[in-house]
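**Student:** predicted model, plus sequence, below.
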Amino acid sequence: MPFCWILLICLSMRFLPKLLKLKKRWRGMRMFLYSVGYTAFKLYFKLAYKFKINGQNNIPENGPFVVMANHITLFDPPIVACSLERRKTVHFMAKQELFKNPLFGYILKKVGAFPVKRGRADKGAIRKAFNILENRGVLGIFPEGSRQKPGKLGRAKSGSVMIPIKMKVPILPMSIKIEKREITVSIGKLFELDKYYNRKVPRNELKEAGDIIMEKINQQLLLS
């Protein structure tokens, strides 16, 4: 018996460093899954489409900032992510319905996405968005809130407009255009809605700020 205990202790000491490293790896699972997904989607886009990215020099070195793009397909989140550098993890706000599938919902959470309830103010999702930006992260938002027909732009939802205003962070406008076997992404220069900072913003001014966002996206759409 003493020999068994000595053997067990020796084995524990031998493998403890590896177990601790494994724990750290599990902590980094989200980054690992994001990296795998990034690589897989980028390879797919390059093989299946002519994938063009314009304006990559406008991508800031560090966060915090909010990426805002038009929304036309389910592939838009990976298209946005693949248009940025791999080291910039984009945390997307995604409709709650996508998380109902346990497996798909688990994967979405692991790659940094989080659910938002549509049709009403979701305080939990807003707090999560604030936390990401407070930690100098990158937040991904499709301000229209739902997919639109190609070439058409909807209105920006007030909730998506309020986040960069409240957090006083810049917005990186991006347009996505898909035609036949070609994907064109155009990235504009950072801009801020600083005229609305540090005050209560009435509904009509939120609408005005939303129009500014959509116009910035439209400018990129016209260039692509």
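**Tutor:** That came through, no problem. Residues are numbered from 1 along each chain as shown.
**Student:** switch to C-alpha atoms for all contacts and neighbour counts from now on
**Tutor:** OK.
**Student:** can you give me the buried ones in the lengthiest strand in the chain?
**Tutor:** As assigned by DSSP state E, the longest strand anywhere in the chain is strand 171-179. Using 16 or more other C-alpha atoms under 10 Å as the burial criterion, the residues of strand 171-179 that qualify are 171-178.
**Student:** for stretch 206-224, same thing?
**Tutor:** 206-207, 209-211, 213-214, 216-221, 224.
**Student:** same question, stretch 133-144
**Tutor:** Applying 16+ other C-alpha under 10 Å to stretch 133-144 flags 133, 137-144 as buried.
**Student:** and here is the other one:
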Amino acid sequence: MNLYPLGRAICGIVFSPIYQFKVMGREHFPAKGGVLLCANHISNFDPEVVGITAPRPIYYMAKEELFSVPVLGKILPHINAFPVKRGMSDRGALRKGLEILKEGKVLGLFPEGTRSKTGEVGKGLAGAGFFALRSNVPVVPCAIIGPYKAFRRLKVVFGQPIDMDELRKNKASAEEVTDIIMNEIKKLIAEHQ
């Protein structure tokens, strides 16, 4: 049973009055087909916030440890989350992510892999570049511009899809592609801060 719509509605009711979202760039988000959505990571609430503000349901990788937490571990698979082993190349998670994109769904990633303690955009991990190069889907950068403070405006900006054709043709590495994605997120933040 998919609980994503219910979870999204509940999160919307809880978060919207507190963080007074300003959402920009929804028109850049492809209406159908696979999409790789890459966002910066400044809070534990980022997946919920991006889920509420994105125009389509999102599938997320979540650290494997969360799936062994009582109750939460049972709910996660029903809200479009699947486990990933951190700190190593998890082939099963990579396959699952590619499968989601191939099925025409949205895969949401936080390429930094962990929250930024300073709010500054950190270095992204190669996984984002891997999915971008291997999937042949549009890559949409997303900037979450805080701070997460009650009754302060929180901006979520969806950028134009990044053209991967040239990068694929030039056989760019996953690391190079991830750097390009992170730079696009930085540009969105600089433009909308």
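**Tutor:** Nice, I can see it. Here the structure is a predicted model, which is why all the values come from computation and not from measurement.
**Student:** ok, back up a step: can you tell me which of the buried residues of strand 171-179 of structure 1 lies nearest to Ile165 of structure 1?
**Tutor:** Ile171 (9.8 Å; C-alpha to C-alpha).
**Student:** quick one, what contacts the closest one?
**Tutor:** 65-68, 164, 190-192 (C-alpha atoms under 8 Å, 6 or more residues apart in numbering).
**Student:** so how do I select the buried members of the residues you listed in ChimeraX?
**Tutor:** Listed next is the ChimeraX selection for buried residues among the contacts of Ile171 of structure 1, using 16+ other C-alpha under 10 Å:
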select :65,66,67,68,164,190,192
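**Student:** narrow the contacts of Ile171 of structure 1 to those in helices?
**Tutor:** If you go by DSSP state H, the contacts of Ile171 of structure 1 have Pro164 in helices.
**Student:** mind listing which of the contacts of Ile171 of structure 1 are in strands?
**Tutor:** Short answer: these in strands (DSSP E) are 65-68.
**Student:** any chance of those in CSV, plus distance to Pro2 of structure 1?
**Tutor:** Shown next, in CSV, are these (distance: C-alpha to C-alpha, whole Å):
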residue, distance to Pro2 of structure 1
Phe65, 60
Val66, 61
Val67, 62
Met68, 64
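**Student:** still on that earlier bit, next structured bit after the longest strand of structure 1?
**Tutor:** strand 182-187 (DSSP states H and E).
**Student:** matching residues in structure 2 for that following strand?
**Tutor:** Strand 182-187 of structure 1 lines up with residues 153-158 of structure 2 when matched by TM-score structural alignment.
**Student:** repeat that for stretch 5-21 of structure 1.
**Tutor:** Counting by TM-score structural alignment, stretch 5-21 of structure 1 sits on no residues of structure 2.
**Student:** go on, stretch 116-126 of structure 1?
**Tutor:** So stretch 116-126 of structure 1 is aligned with residues 84-94, judged by TM-score structural alignment.
**Student:** buried residues, the matching stretch. List them.
**Tutor:** Buried residues in stretch 84-94 of structure 2 (16+ other C-alpha under 10 Å): 84, 93-94.
**Student:** same thing with stretch 196-206 of structure 1?
**Tutor:** Neighbour count says stretch 196-206 of structure 1 has 196-197, 206 buried, by 16+ other C-alpha under 10 Å.
**Student:** equivalent analysis for stretch 16-30 of structure 2, please.
**Tutor:** Neighbour-count burial for stretch 16-30 of structure 2 [16+ other C-alpha under 10 Å]: 16, 18-19, 21, 24, 26, 29-30.
**Student:** hmm, which two among these are most spread apart?
**Tutor:** Top of the distance list for the buried residues of stretch 16-30 of structure 2 (C-alpha to C-alpha): Ile18 and Pro30, 28.4 Å.
**Student:** so which strand or helix has Val36 of structure 1?
**Tutor:** Going by DSSP H and E, Val36 of structure 1 is part of helix 29-48.
**Student:** other SSEs contacting that helix?
**Tutor:** helix 76-83, helix 102-110 (3 or more C-alpha pairs under 8 Å, 6 or more residues apart in numbering; DSSP states H and E).
**Student:** nearest to Met13 of structure 1, out of these?
**Tutor:** helix 102-110 (31.3 Å).
**Student:** once aligned to structure 2, how far is the closest one on average?
**Tutor:** When structure 2 is overlaid, helix 102-110 of structure 1 sits 1.3 Å from its aligned residues on average, using mean C-alpha distance after the TM-score superposition for structure 1.
**Student:** which ones are touching the aligned partner of Phe99 of structure 1 in structure 2?
**Tutor:** Under the alignment (TM-score structural alignment), Phe99 of structure 1 pairs with Phe67 in structure 2. Applying C-alpha under 8 Å, 6+ apart, we find Phe67 of structure 2 in contact with 73-74, 76, 83.
**Student:** the residues you listed, buried ones only, as a PyMOL selection?
**Tutor:** Selection command for PyMOL covering only the buried members of those, criterion 16+ other C-alpha under 10 Å:
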select buried, resi 73+76+83
